[in-house]
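Participant: need the 3D shape of this:
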Amino acid sequence: MYQATTCSITVTVSPSYLEEESVPEDNHWFWAYTIEITNGSPDTVQLRSRYWHITDARGHVEEVNGAGVVGEEPILSPGDSFTYTSGCPLSTSSGIMRGHYRMETSDGGMITVEIPAFSLDVPNARRIMH
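Facilitator: From the prediction side, this is the model:
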């Protein structure tokens, strides 16, 4: 589990390798990740957009920007949480994801909420250090 808090909004990430969706002989590995966003601030916020920076084991970077998450732009009142699950394919057996959400506050301002960097690793895989 990975966690970061920005402006009293906590993002918790739990990644998991999906062996049944992966085809290593075709250089295709797949992970799911579940994210819980908890609003510990005194203000209502709405998640407007996401940004992902995905790096595979070869150092190849893919950047993803988009509105909301999983087709939603959830509104979080103080104390509310929102949980969703999404996925990430890679052409290598490991990688790292990090990013941020842009959230609109009740007064119309925007804040950037960090998504903690998290590792995508095949369980029990042999690791080589360079």
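Participant: C-alpha only now, for contacts and for neighbours.
Facilitator: Will do.
Participant: shouldn't residue 27 be in contact with residue 91?
Facilitator: Yes - here residue 27 reaches residue 91: they are 4.9 Å apart, a contact under CA atoms under 8 Å.
Participant: to check against the first, give me the structure of this:
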Amino acid sequence: MSFTATEPAHYIATTRDITVVVKPVFLEEQSAPDSRHFVWAYHVRIENGGQETVQLVTRHWQITDANGHVHDVRGEGVIGQQPVLRPGESFEYASGTPLGTPFGVMVGTYQMRAENGEQFDVDIPAFSLDSPHHRVVVH
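Facilitator: Here you go, the predicted model:
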């Protein structure tokens, strides 16, 4: 799925000229609200706006459900890949997560490696996992 950063429901963070854009989508057809099973897909675009070539080495996600339970996810690369991004290049992928509550929040970091071997973290913006089975109340 391709998207631009100007559409609604996108979350954006930029670290060292690396921009991460996330678009979460609730998957009604894979969810079973009566069984407290809610599933989201999230589409990610990583853009290298800098002058150096970088490689995505690892990922770290913190997934928090509506009850405040946090699940840490760490691993190599994303979807089995450790993409290399030259200046001006981007990489897109989609993944997903289930929750036992009708809403939650995800946030994280990608560890990148520059050509000179320097490693640094790039922020993944915090984004909301909202289902139509949750009524938002603003006080």
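Participant: quick one on the thing from earlier: name the residue in residue 27 and residue 91 of the first structure with the higher neighbour count.
Facilitator: residue 91 (18 against 12; other CA atoms under 10 Å).
Participant: got the contact list for the more buried one?
Facilitator: The contact partners of residue 91 of the first structure, taken as CA atoms under 8 Å, 6 or more residues apart in numbering, are 27-29, 56.
Participant: now those residues: which count as buried?
Facilitator: Neighbour-count burial (16 or more other CA atoms under 10 Å) is assigned, among these, to 29, 56.
Participant: nearest residue to residue 58 of the first structure other than its sequence neighbours?
Facilitator: residue 92 (7.4 Å; CA to CA, 6 or more residues apart in numbering).
Participant: map the one you found across to the second structure for me.
Facilitator: When the second structure is aligned by TM-score structural alignment, residue 92 of the first structure is paired with residue 101.
Participant: number of nearby residues for the aligned partner of residue 21 of the second structure in the first structure?
Facilitator: Alignment note (TM-score structural alignment): residue 21 of the second structure maps to residue 12 of the first structure. By other CA under 10 Å, the residues close to residue 12 of the first structure number 17.
Participant: what of residue 11 of the first structure?
Facilitator: 24.
Participant: CSV for the contacts of residue 91 of the first structure, including distance to residue 109 of the first structure?
Facilitator: Shown next, in CSV, are the contacts of residue 91 of the first structure (distance: CA to CA, whole Å):
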residue, distance to residue 109 of the first structure
27, 43
28, 41
29, 39
56, 34
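Participant: I am finished for the moment; much appreciated.
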